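**Student:** The amino acid sequence is not available; the structure is as follows:
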């Protein structure tokens, strides 16, 4: 389009002055808009041309100058490679966005329309073609550039923006990210926090759309992973670097937030300016700690700073006195970089006197080395000597090694060059052009490169593969670096891990924890970052009312439950065969408990059983040997022998209750005990009834005469015992006892016992035996005074009183004990009741038989009767 604007001369000077520009002419240009200098423009007053308004302040970040040099170096390197675009030379035009919306739009228009002057909508002079623009460290800068560049479908490459506002699906199809998808970085942050079990974290971001998107996304992910945000510090976008009142207000409000929070891990998102704000806050905190009475010396405020890939630890040149050690141990997600062989020599060769067309180097040199670059030969005291070298600038302000952002810019230039080269080789139009007189006059439009930029991988000069996916995002992951500072206020960023989106979800993040260094102000390494102290094993977390779910109290585990890890939400119950130790942090196997022959109680009861059995056997032997004596014959010898045999067996059957229960002993012990005792009590009942019948039969004409004899006694024993046998048979047929394990009755023990099968049947056996004893006691009590020389009713009455007393007390004692002591109670009752019968009935007779044989005569019995 011809230049026909009134009062504007295409060859004249443009009143709009952009102070910083670097132009290397060529017919094929790559543009660059970088954030290097921060300026403060006055508010629009509409009283004069905006271009004529003065800049009220500016400040430079020297570290960002490397971004500009990376583009220039990449163009220089490509032009020297013969197998890339052999018949073309690339040029570039670089501007500064000045961290300002007005200037970003202004410099973007410059790239499109300016040769030596600026006329929007016109291209004056020789036609050049802008094939791509690299720029946009911040997401808002990218969006402002894209507002204009997208109209012309010029490829735009962001080297630092992660925000979705500039993605193709939002209306910018010509936008390309030279960085991986930000969602990968979000997941990496969460995985890092989970890896170190940091549950209480602070968040710091700018109070803008990008910061709000970050908070909405990350807080949902944190909550899903059981992590809470302790605080959210938003840097107001209205805070300006040169407005001290706003700065001080924000810093003073932020100091207690950072200082008083228990969050030892703080995630910083946004841009490099956040590092400046954070540094100012930390300086204020350290000053307050140093003046605190409880501190005798200056104390360093320690936290783990987790920064995103947008953030570089870059400080303004005016911040030389700031101590970089405040960021020691910071963990950063960084864009991967590689060492380019010729880059450092390229930087070391720079000099303000030899940098033709470089409008940035003069201000950079003067601020970095605190000297003046003069065009005259007149020496001054503060003039630069020309001996200054970039490697002498402290690393926090400038470094020679290519950073991740610079590497992204380097790869963006190569992406444009490779796309042009592919078009040059494959297009028939280009092949025809090679035979023309002007081989360099390509007719290439920027929009033609889009199909070649996406999903077309290539290798850069050091062999790294660069590929943009269908969304225009770099395919790859992030490095994880750890900041290590040194006493001379320098630092190094040590690679300690990798975030790889191609790895399985549980292995996306890898860390070499041995290489990690932590802030020296932290009390332990790695530190804790929790709302409150950890709950140790033996305790579980209990939510605090009105607080976030990460804040909790520690509650002791209930009985029979444990927690064997820190910070468990719930205590767990031990397996049935285990029980908690006294600290409730471990399950201990329960010991099997039963009445054993090896333990003192078992030995005592077994000894008593054998002793009583031996005594009973001796009594039985005495009675058998003295069977012809009057005292033995007078008391029904057969019933006496049956009773003694029953008592002998009852003492021996108690041995079935000692030892580990098995199927046989469980079937026999209760039924044998019940039947044997039933026979014994039946024999006593038969003895008593025999005495009564004999007395009644002694009267003339009594009908009981025919009942006198052994038939009555044997019938009573048989009938009475058969009832108990029937009860036991039904019990064994329907609900037989069986070996069982009781896990719960006694803490710490597994009771090996005989399950009775049917408690009802067990008490039926006891009840019938009690019924027999009651009848025997009643009959004996009524017959105790009958005038018969062989009357045993008195002894039987007393023996049955003992017997009933023992078994009446058995029931409550049996029910109130557990485990082996229940068995011991039953054995004791068997032995004591049997011993009562033996002593009360037979010891008086043994006394006469053994010690007073003179009384064991018929004459004596007749005399006693009268």
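**Tutor:** Arrived safely, thanks for sending. Note that the structure is predicted; figures quoted are calculated from it, not measured. Numbers count the residues shown, from 1 in each chain.
**Student:** CA atoms for contacts and neighbours, from now on please.
**Tutor:** OK.
**Student:** Show me which residues of whichever strand or helix holds residue 796 are buried.
**Tutor:** Secondary structure from DSSP states H and E places residue 796 in helix 793-816. With burial defined by 16 or more other CA atoms under 10 Å, the residues of helix 793-816 counted as buried are 793-804, 806-807, 810, 814.
**Student:** now for that helix, which elements pack on it?
**Tutor:** Using 3 or more CA pairs under 8 Å, 6 or more residues apart in numbering; DSSP states H and E, the elements in contact with helix 793-816 are helix 663-697, helix 759-782, helix 820-837.
**Student:** can you list the residues that contact stretch 387-395?
**Tutor:** With CA atoms under 8 Å, 6 or more residues apart in numbering as the test, stretch 387-395 has contacts from 347, 348, 368, 369, 398, 399, 400, 490, 491.
**Student:** how about a cut-off of 10 Å?
**Tutor:** Outside of stretch 387-395, the residues within contact range by CA atoms under 10 Å, 6 or more residues apart in numbering are 62-63, 313-314, 320, 344, 347-351, 365, 368-369, 371, 398-401, 488-492.
**Student:** out of those, which are buried?
**Tutor:** Applying 16+ other CA under 10 Å to these flags 62-63, 313-314, 344, 347, 351, 365, 368, 371, 398-401, 491 as buried.
**Student:** Just these: which are in helices?
**Tutor:** 344, 347, 365, 368 (DSSP state H).
**Student:** Let me have these in a markdown table, adding distance to residue 503 as columns.
**Tutor:** Formatted as a markdown table, those follow (distance: CA to CA, whole Å):
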| residue | distance to residue 503 |
| --- | --- |
| 344 | 34 |
| 347 | 37 |
| 365 | 45 |
| 368 | 43 |
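**Student:** Looking at those, which is nearest residue 460?
**Tutor:** Nearest to residue 460, judged by CA to CA, of those is residue 344 at 17.3 Å.
**Student:** Quick check: the gap between the closest one and residue 154.
**Tutor:** 31 Å (CA to CA, to the nearest Å).
**Student:** How about residue 56?
**Tutor:** Distance from residue 56 to residue 154, by CA to CA: 33 Å.
**Student:** Please compare the first structure with the one that follows:
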């Protein structure tokens, strides 16, 4: 059913749009063909309704392009320097902006003045080149028809990238930039304004398909994502995707004829707030310049063809009226479209007869504005390209030609393919602009950036706000004057079109499962990681000595902790000094009463050694407080172990003396002679020397050293002393434990001595306290990190030192009277 309806549409539409006879023609020595969309249809028939012929509209904009070709040919014919003694003729046909009717127009151009046959062709074709077509879909059809005849074709408005294929389109040239440059410019525009969530709409033709493919290719590797891609079908139906999508920026590759029904539905749904990005095919379409369109299309931005200057165009257009050309039916349609009245009577239309006081209709107000033509200027350049190529052909010198055997073309029998050779190499300047073609038939890529703004009369005006120059270095092509842009909704602030709001510094983007990369959630950075940029993909880990701040936006130096002179450090210092002072006080008392019986009976020499070593034990705690250094780390355990070993050795010697003194009363026991003062000193020296040897070996092999502990708490640096060798550390403690155990065993054996001599019991109790403290120290030390371990060890030293001091010297043994 659809195919039948489509064919029926073509039959009716082709009859309503005449393509069999030329709209304009003029004789000349060499003939140029022109194909322009003088009529267009706004929509295809609806499948759900009874078929009615679609409306056919006259396009004054395209009519002005055709007049530009006529003016240009007349200008060249009057030029005595370009093509002297030769004239150009033309045949201009209407393609009706549709591929199938464009095909009929192309065939009509090839067949002669009319479609009637002229017998068998002889000699070269009088048609040297064709200026056309506007739409890429029409140009594809026309180019394929011309290909067997090798007739060159220069398009003024077909920008599809597909024409770069020289195998499919070997005779195609154009004075409009390739769409590859336009999509590159559009991609840079989207990236420039940070529009990361956009919609794409295209027409149902090669131009739209290739343009969308090119834009998607350019957007790869950027932050821009495409929310949807929709097509405006030939059998038009409503497009409601804009209403439900979050994309506030929509890029459209379509011609004005296809856009008309789409925009009508868009306006009927009263959708506003969309920032349109227009392709060059409709960015300067005057049909949308009426004030009624501004609430919906105001702020549209896009890339338009470069403007130029055509001398005499304004005067020429004003002279073209139905009254000057009464026999041309197009003139009557022009007047009806421009003024809404019939110029002559009778008329086929129902419009009233013109009175002469009418003004231009609002939607065609730009028809008379010839100050900066765009597409018309391309027509102007295309005709001049043919003229300059033909002129260069005539300048060919025999023997230096581009053809076989360096021959030249015969001036009286020029073939179109010979002209194409010169078209490929033509290079000329017009109004200061250089015109040439590359090997693919493309021209210099240059666009103006157009912004739709409200004019003084309320109509939409196309205001240049920048440019794109494809000849510049990468990154320098796009120039935008942002302060001159008016955005959708008559706003001065750049609109935002994103799937997800930007992630602030201190967080990273986490792509949602099954969605495009532009749709993401913002996840705060983990501790120790930062992101100091918006929309960071990942959080950067801080250097080893740094940590993230509370906002996760910067790395700050880690807090350094050690057992400093703060609350704990001061308390330990005070206790250490107090303990040392008490010990010294006892030492002074003992020294003062050294000659008294009680002191002498208490083995004053060993007592002095014990008090001296206890003083050193109290003071060695001070080495554990403060920032660890190489010397303090080595002194901590060595001084502590040697002083405690000295203290325990003295107690051991004292225990042996007590035990020997009360066992010597037994008959035959001469043990005391082996525990005289010299032997006692030897015992103390040897016991202490063993610990000294262990410490020296420790310091030589693997000495303790400062260590920055970052494992226990990653946000801090804990300065502590590494033991260097754990084996040596536990050997030191083990030796002290061995001494204490031996001392405890001997004291325990002497526990049953007479009550008046209770020193053995006191030693037993003091060693018991000492062992209890250090046994409790081991698990506490292992489970305490850094400065806490130092505090635990200091506490153990002080506790055991106080235990020995109080047990051994506060409760002095009684002496026998």
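**Tutor:** Received the coordinates, thanks. Remember, predicted model here, so these are calculated numbers, not experimental data.
**Student:** between the helix holding residue 796 of structure 1 and helix 759-782, how many degrees?
**Tutor:** 160 degrees (axes from the mean of the first three to the mean of the last three CA atoms, to 10 degrees).
**Student:** ok, average deviation of helix 793-816 of structure 1 from structure 2?
**Tutor:** Compared with structure 2 after fitting, helix 793-816 of structure 1 has a mean deviation of 2.9 Å; criterion: mean CA distance after the TM-score superposition for structure 1.
**Student:** what's the nearest residue to residue 402 of structure 1 if we skip its chain neighbours?
**Tutor:** residue 339 (6.5 Å; CA to CA, 6 or more residues apart in numbering).
**Student:** Then residue 113 of structure 1?
**Tutor:** Nearest to residue 113 of structure 1 is residue 123, by CA to CA, 6+ apart, at 5.2 Å.
**Student:** Residue 573 of structure 2 too?
**Tutor:** According to CA to CA, 6+ apart, the nearest residue to residue 573 of structure 2 is residue 622 (6.3 Å).
**Student:** could you give the angle of the helix holding residue 796 of structure 1 to helix 820-837?
**Tutor:** 180 degrees.
**Student:** List the contacts of the most far-flung residue of structure 1 relative to its centre.
**Tutor:** Distance from the centre of structure 1 peaks at residue 700, with 99.7 Å (CA atoms, centre = their mean). Residue 700 of structure 1 makes no contacts at all, as judged by CA under 10 Å, 6+ apart.
**Student:** That one matches what in structure 2?
**Tutor:** Matched by TM-score structural alignment, residue 700 of structure 1 corresponds to residue 667 in structure 2.
**Student:** ditto for residue 713 of structure 1
**Tutor:** Using TM-score structural alignment, residue 713 of structure 1 pairs with residue 680 in structure 2.
**Student:** Relative to residue 816 of structure 2, how far out is its match?
**Tutor:** The spacing between residue 680 of structure 2 and residue 816 of structure 2, counted by CA to CA, is 24 Å.
**Student:** can you count the residues close to residue 504 of structure 1?
**Tutor:** By the measure other CA atoms under 10 Å, the count of residues near residue 504 of structure 1 is 9.
**Student:** what ranges do the strands span in the stretch 301-450 of structure 2?
**Tutor:** 301-305, 427-430, 433-436, 446-454 (DSSP state E, counting those that start in this stretch).
**Student:** tilt between the last one and strand 301-305?
**Tutor:** Interaxial angle of strand 446-454 of structure 2 relative to strand 301-305 (the same axes, to 10 degrees): 130 degrees.
**Student:** what about strand 446-454 of structure 2, how far off from structure 1?
**Tutor:** So strand 446-454 of structure 2 averages 2.9 Å relative to structure 1 (mean CA distance after the TM-score superposition for structure 1).
**Student:** So which elements touch that strand?
**Tutor:** helix 179-192, strand 275-278, helix 294-297, strand 301-305, strand 460-469, strand 478-480 (3 or more CA pairs under 10 Å, 6 or more residues apart in numbering; DSSP states H and E).
**Student:** at 8 Å what do you get?
**Tutor:** strand 301-305, strand 460-469.
**Student:** Go through the strands of the stretch 301-450 of structure 2 and pick out the most buried.
**Tutor:** For the strands of the stretch 301-450 of structure 2, the largest average neighbour count (mean count of other CA atoms under 10 Å) is found in strand 301-305, namely a mean of 27.
**Student:** who touches that one?
**Tutor:** 176, 182, 185-186, 275-281, 283-284, 374-375, 446-452.
**Student:** Which part of structure 1 matches that strand?
**Tutor:** Under TM-score structural alignment, the match for strand 301-305 of structure 2 is residues 331-335.
**Student:** how many neighbours does the residue mapped onto residue 663 of structure 1 from structure 2 have?
**Tutor:** In structure 2, the residue matched to residue 663 of structure 1 (TM-score structural alignment) is residue 630. For residue 630 of structure 2, the tally of surrounding residues (other CA under 10 Å) stands at 13.
**Student:** how near is the nearest residue to residue 630 of structure 2 once chain neighbours are set aside to residue 757 of structure 2?
**Tutor:** Excluding the flanking residues, the one nearest residue 630 of structure 2 by CA to CA, 6+ apart is residue 705, at 5.3 Å. With distances defined as CA to CA, the gap from residue 705 of structure 2 to residue 757 of structure 2 amounts to 47 Å.
**Student:** Now the residue most central in space within structure 2: closest residue in space, sequence neighbours ignored.
**Tutor:** Nearest residue to the geometric centre of structure 2 (CA atoms, centre = their mean): residue 223, 4.9 Å. Of all residues not flanking residue 223 of structure 2 in the chain, residue 196 sits nearest, at 5.9 Å (CA to CA, 6+ apart).
**Student:** which ones are touching the one you found?
**Tutor:** 190, 223, 224, 225, 226, 497, 498, 499, 518.
**Student:** repeat for residue 790 of structure 2
**Tutor:** Counted by CA under 8 Å, 6+ apart, residue 790 of structure 2 has contacts 563, 624, 625.
**Student:** Give me the number of neighbouring residues for the closest residue to the last one other than its chain neighbours.
**Tutor:** Right, residue 625 of structure 2. Nearest residue to residue 625 of structure 2 in three dimensions, chain neighbours excluded: residue 563, at 5.3 Å (CA to CA, 6+ apart). When neighbours are counted by other CA under 10 Å, residue 563 of structure 2 registers 23.
**Student:** again with the one 5 residues further on
**Tutor:** For residue 568 of structure 2, the count of nearby residues is 14 (other CA under 10 Å).
**Student:** go on, residue 159 of structure 1?
**Tutor:** 29.
**Student:** Same question for residue 4 of structure 2.
**Tutor:** Residue 4 of structure 2: 9 neighbours (other CA under 10 Å).
**Student:** And residue 511 of structure 2, by the same measure?
**Tutor:** Residues near residue 511 of structure 2, counting by other CA under 10 Å: 15.
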